[in-house]
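Undergrad: what's the 3D shape of this:
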Amino acid sequence: MQISNKKLTAFITGATSGIGLETAKLFAMNKIDLILCGRRQSALDTLKKQLSRHTKVHTLNFDVRDKDAVFEAIDSLPQDFSEIDILINNAGNAHGLNKFDEGDIEDWDAMLDINVKGLLYVSKAIIPTMIKNRAGHIINIGSIAGKEVYPMGNVYCASKYAVDAINQGMRIDLNQHNIRVGAVNPGLVQTGFSDVRFKGDKERAAKTYEGYEPLKPEDIADIIHFMVTRPYHVNIADLLVFPTAQASATIVNKQL
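TA: Okay, the predicted model is just below:
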């Protein structure tokens, strides 16, 4: 895809692992310039070295929860990276899997701050340039948890329902500016997601993916690349994707 025959620049949050990492790799192979964002500078440095063989890469080290850091980082972009064509709001996580009355307030804060407020801060900083250019594509990474509430998902599901609502609201409000907005909502994807949710309990995390073939981060990256390479008059607004073994948030055909 090209807008006015210019080379594209993509801004990816949560770029050092999982879906963000695989999207960055695929974009690089397709000569899309990259602004890669994450909290681990060493991982960003390694990724920049790897992908700079294929395209131009700039890294930003900040936590999406930190509003001032978000705006300062984006304001610091050099001229070569100042025109952002594609925004992938990928940063997000789940903390804990507890009944509501047993939930940890710090976990709730982390999920709402990263999954909701972080997405808002980054979008708020980048959208003005897209409005000025009357072009741009925002893809918000949601979840089946934003479509169905499941047992002990409560606040994580609430955060992803918020992403679903924000995605719809963005699409409506930015329509007049010729900006494409869409979401990808995956089911079970084998990433470090469960390691974070279960706070380093590797055995419990591994059981999440036993007995069936889950989606891989590469699968979601391929879908994201498909979305951004459609002709500009085509906007994939809301996409739900499961592994074949999954039928809903709670129904998975496991062969154990």
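Undergrad: from here on, contacts and neighbour counts on C-alpha atoms
TA: Will do.
Undergrad: now the helices for the stretch 51-200 of the chain?
TA: Assignment of helices within the stretch 51-200 of the chain using DSSP state H, counting those that start in this stretch yields the ranges 67-75, 105-111, 119-133, 154-174, 193-197.
Undergrad: Tell me which residue lies nearest the centroid of this structure.
TA: Among the residues of the chain, the one closest to the centroid is Asn90, at 1.3 Å (C-alpha atoms, centre = their mean).
Undergrad: what residues are up against it?
TA: Remark: with contacts taken as C-alpha atoms under 8 Å, 6 or more residues apart in numbering, Asn90 is in contact with Ile12, Thr13, Gly14, Ala15, Ile19, Gly20, Asn140, Ile141.
Undergrad: Need the residues you listed in TSV (columns: distance to Phe198 and secondary structure).
TA: Compiled in TSV, those are given as follows (distance: C-alpha to C-alpha, whole Å; DSSP: H, G, I helix; E, B strand; the rest coil):
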residue	distance to Phe198	secondary structure
Ile12	25	strand
Thr13	22	coil
Gly14	19	coil
Ala15	21	coil
Ile19	19	helix
Gly20	21	helix
Asn140	24	strand
Ile141	21	strand
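Undergrad: Out of the residues you listed, which is nearest to Arg39?
TA: For Arg39, the closest of these turns out to be Gly14, at 8.0 Å, with distances computed as C-alpha to C-alpha.
Undergrad: to compare against the first, here's another:
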Amino acid sequence: MAQRTAVVTGASSGIGAASARALAADGWNVVIGARRTDRIEALAAEVGGTAIPLDVTDQESVDAFCSRVETCDLLLNNAGGAFGTASIAEADVDQWQAMYDVNVLGTLRVTKALLPKLVASGDGQVITIGSIAAREPYKGGGGYNAAKHAVAALTRVLRLELLGQPVRVSEIDPGMVETEFSLVRFDGDAEKAAKVYEGVTPMTAEDIAEAVRWVASRPRHVNIDQILMLATAQTSAQSVHREL
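TA: So this is what the prediction gives:
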């Protein structure tokens, strides 16, 4: 049986990198894409995969990336991010635009481009990394909430539209995970980012990667539609028990 190919976006760090490692360890041929080429090249060398530069906000980059993917059995839509925590009244429209472009349109661009190859595989699968922000709104999260709600809608509509075709569609929504996510959200402010996880044992990128690996390993007659993953100390987006 030929080795199956998994494509992972946003694979230069965090959940994307951890998922690439987990999938490779499970026997997948992994194609990893991200903007930071030095990181994905090192990761590809580590897992025996292929690194291809990818900016999901740039259609030409997406087209060039997907043209180099010969076959695709699994697409992990992981590229995304949050920028800022401003209120609606003080919203930075450019930040909202950036969040919509990377989370929503980025997911759309890559999924649309690889969908014919996923269908042609005869047993394709799309797994999208969403967020608890797609399930409940919270103060200061307006732009990210809006983007991730849209990603969830896109994923669920795709599931409806592909009914009867050989492609499964899954959504994994993590809560608090300690990665570079908060560092990016707070524009590189390490002190602010650290406070997000203060007094809490958050999930790790590897925890989410294990869920990705498990979902990807289900038999073709099983579709894991949605998973919500939270740290034990977290019961909702902003309900967190801290031991300080």
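Undergrad: And Val240 of the second structure, what's its match in the first structure?
TA: Val240 of the second structure maps onto Val252 in the first structure when the alignment is built from TM-score structural alignment.
Undergrad: From Lys202 of the first structure, how far off is the closest residue to its match other than its chain neighbours?
TA: On the basis of C-alpha to C-alpha, 6 or more residues apart in numbering, the spatially nearest residue to Val252 of the first structure that is not a chain neighbour turns out to be Gln246, at 4.4 Å. Remark: distance between Gln246 of the first structure and Lys202 of the first structure (C-alpha to C-alpha, to the nearest Å) = 22 Å.
Undergrad: out of the two, which sits in the more crowded spot?
TA: Shown here are Gln246 of the first structure and Lys202; by other C-alpha atoms under 10 Å, Gln246 has more neighbours (19 against 13).
Undergrad: from what I can see the more buried one touches Leu240, true?
TA: No. Gln246 of the first structure is not in contact with Leu240 according to C-alpha atoms under 8 Å; the separation is 11.7 Å.
Undergrad: residues shared between the contacts of these two?
TA: By C-alpha under 8 Å, 6+ apart, Gln246 of the first structure and Leu240 have these common neighbours: Gly187.
Undergrad: Could you double-check that Arg39 of the first structure sits in contact with Asp63?
TA: Yes. Arg39 of the first structure lies in contact with Asp63 (C-alpha under 8 Å); the separation is 5.6 Å.
Undergrad: Of the two, which one has the most company?
TA: Neighbour totals were compared for Arg39 of the first structure and Asp63, and Asp63 leads with 19 against 16 (other C-alpha under 10 Å).
Undergrad: need the contact list for the equivalent of Ala183 of the first structure over in the second structure.
TA: Using TM-score structural alignment as the criterion, the counterpart of Ala183 of the first structure in the second structure is Glu171. Counting by C-alpha under 8 Å, 6+ apart, Glu171 of the second structure makes contact with Ile127, Thr128, Ile129, Gly130, Ala152, Thr155, Ile224, Asp225, Gln226, Ile227.
Undergrad: and which of these is nearest Val196 of the second structure?
TA: Sorting the contacts of Glu171 of the second structure by distance to Val196 of the second structure puts Gly130 at the head of the list, at 18.9 Å, by C-alpha to C-alpha.
Undergrad: OK, contacts around the equivalent of the closest one over in the first structure?
TA: In the first structure, the residue equivalent to Gly130 of the second structure is Gly142, according to TM-score structural alignment. When contacts are counted by C-alpha under 8 Å, 6+ apart, Gly142 of the first structure touches Lys160, Val163, Asp164, Ala183, Val184, Asn185, Pro186.
Undergrad: From Ala10 of the first structure, how far off is the aligned partner of Asp26 of the second structure in the first structure?
TA: With TM-score structural alignment as the criterion, the equivalent of Asp26 of the second structure in the first structure is Asn30. For Asn30 of the first structure, the distance to Ala10 of the first structure under the criterion C-alpha to C-alpha works out to 12 Å.
Undergrad: Comparing these two, which residue is more hemmed in?
TA: For Asn30 of the first structure versus Ala10, the count of surrounding residues by other C-alpha under 10 Å is larger for Ala10: 24 against 13.
Undergrad: Please enumerate the strands of the second structure.
TA: Chain-ordered strands for the second structure, with DSSP state E as the definition, fall at 5-9, 29-34, 50-53, 74-77, 124-129, 167-174, 226-229.
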